[in-house]
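Undergrad: okay, predicted coordinates and the sequence, questions at the end:
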Amino acid sequence: MSEPHDQHGSPHADHPAFGPQWWERHYQEHTATHGSPSPQLVAEVTGLPVGSALDAGCGRGVDALWLARQGWQVTAVDVSPTAVSEAKDFAHHEPDVAARISWVVADLTTWQPPKQYDLVVSQYVHPTIPFGEFVARLAQAVAPTGTLLVVGHDHADEHSAAHAPEQASIGLDAVTGSLTRELWEVDVAESRTRYVEHGSTRMSIRDLVVRAHRTPM
């Protein structure tokens, strides 16, 4: 995710990057948009048996809505009350889909999931704790035989390096290194290129994609 710069060209210079207040301010200042679901989510989740899902860092809810449309029972969590409120309002246009989503305002670095889920998804989340520690928290929320999907900006992505602080991107070891071999099998761990349009400019962005499943207890 590309974030705005301050007048000196350095992102987030006047407040801690990615804390709860930063995200709330971000969503209040940026116009709501509801585009297409993440291509990485669609690629990795399509075909999985539906069940319960946790969308950890749901933002304005586009991916949570996509999951619910596929039949998942979704718990969608974000630290920003504004983002969650806008997501709920948008979901009301599809009552049957909205009925399959529970919206939660919470800080994922401290929130304790009430149960384990068949699918836990986290995309482009920038926690204030070390990313490996964050992945370990997500992993605890995955039920036996369930799936964990983590997507983030690759450390090697030039656009992210130029427009966002270092903690906005992740490395492979920060994800896979937090998944113990006794409990996890990593199915996908790779960097992928996607293309985004900004006005008349088409940019390539590199994402790190990790999908793993938890072995039976």
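TA: Yep, that arrived. Residues are numbered from 1 along each chain as shown.
Undergrad: can we go C-alpha only for contacts and neighbour counts from here?
TA: Fine.
Undergrad: and the strands in the protein?
TA: Taking DSSP state E to define them, one finds strands in the chain at 52-56, 73-78, 101-105, 117-123, 142-154, 169-170, 184-198, 201-214.
Undergrad: comparison target, given below:
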Amino acid sequence: MKATPQILVGTLAAGGALAAVLVGFALYGTGSNLGNLAASGPCAEAAPAAARLAPLARGEVAAFDASAAPKPAPVVAFKGPDGAATDLAALRGKLLLVNLWATWCAPCKAEMPALDRLQAERGGDAFQVVAINVETRNLDKPPAWFKANGIAHLTYYGDPEGKVLPAIQAAVGSTGLPTTMLIDAKGCTLGVMKGPAEWSSEGGQRLIRAALGTDT
């Protein structure tokens, strides 16, 4: 017996519906698995803190970009004030505001006093501003600039080998200076500021308090 056009159409429609259900199930399962993988990543615990920061990016820190999915901070090495090698891992255990700057960068120099004030007001066992100079020539100039401009509370860090800037810029998609990363105590990036900010302002302080999970 020949199938009528109506039966053929009905059969095709049913087959198409079944295929759609199967495809949808597959996609749902895939998405769920990806979500589970993201939730179990190395920085999954940092996600709530980053989410708290997103609505606070306003005013003087409006350009702060909170991480939707926090990732481990780049592995970078640089020099401490005594010239000895160190890295971000050595500073782990506290919230870090990692700032890349240079004396030839006018916006960098303009925001440095605010970073110094922030370190003076909030620096300690739970928080530190880590300002890393990225110049590779005239290496006596940046610390001299610190001294001449009264930057007294920041520890001087430098990268005379020029490796930190490209590594961090590649990690956060920044193309200029200053670039600033907020990194939690476990080494996860909570957000990035591309450009200068008045970090000691109430807006900046509010971001730091939220990242620390404190109201004071």
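TA: Arrived safely. What you see is a predicted model; the values in this text were computed from it and never measured.
Undergrad: report the TM-score for the pair.
TA: Once superposed, chain against chain, the TM-score is 0.26 (TM-score structural alignment, normalised by the length of structure 2); 93 aligned residues with a CA RMSD of 5.6 Å.
Undergrad: before we move on, back to that, kindly reformat the strands of structure 1 as TSV containing distance to Asp63 of structure 1 and mean neighbour count.
TA: Listed next are the strands of structure 1 as TSV, based on distance: least, CA to CA, whole Å; neighbours: other CA atoms under 10 Å:
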stretch	distance to Asp63 of structure 1	mean neighbour count
strand 52-56	8	25
strand 73-78	9	25
strand 101-105	11	18
strand 117-123	9	23
strand 142-154	13	23
strand 169-170	20	23
strand 184-198	17	14
strand 201-214	16	19
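Undergrad: can you lay out those strands as JSON lines showing distance to His26 of structure 1?
TA: Output for these, formatted as JSON lines (distance: least, CA to CA, whole Å):
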{"stretch": "strand 52-56", "distance to His26 of structure 1": "18"}
{"stretch": "strand 73-78", "distance to His26 of structure 1": "13"}
{"stretch": "strand 101-105", "distance to His26 of structure 1": "15"}
{"stretch": "strand 117-123", "distance to His26 of structure 1": "17"}
{"stretch": "strand 142-154", "distance to His26 of structure 1": "18"}
{"stretch": "strand 169-170", "distance to His26 of structure 1": "18"}
{"stretch": "strand 184-198", "distance to His26 of structure 1": "19"}
{"stretch": "strand 201-214", "distance to His26 of structure 1": "21"}
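Undergrad: for these, which one sits closest to Ser85 of structure 1?
TA: The closest of those to Ser85 of structure 1 is strand 101-105. By CA to CA, the value is 8.7 Å.
Undergrad: what sits against Ala14 of structure 2?
TA: The contact partners of Ala14 of structure 2, taken as CA atoms under 8 Å, 6 or more residues apart in numbering, number zero.
Undergrad: I'd like the next helix or strand past the helix or strand hosting it.
TA: Using DSSP states H and E, Ala14 of structure 2 sits in helix 5-39. Counting by DSSP H and E, the next helix or strand C-terminal to helix 5-39 of structure 2 is helix 47-53.
Undergrad: packing partners for that following helix?
TA: strand 64-66, strand 189-194, helix 202-212 (3 or more CA pairs under 8 Å, 6 or more residues apart in numbering; DSSP states H and E).
Undergrad: does the closest residue to Leu182 of structure 2 other than its chain neighbours sit in a helix, a strand or a coil?
TA: Once flanking residues are discounted, Leu182 of structure 2 sits nearest to Leu97: 4.7 Å by CA to CA, 6 or more residues apart in numbering. When classified by DSSP: H, G, I helix; E, B strand; the rest coil, Leu97 of structure 2 comes out as strand.
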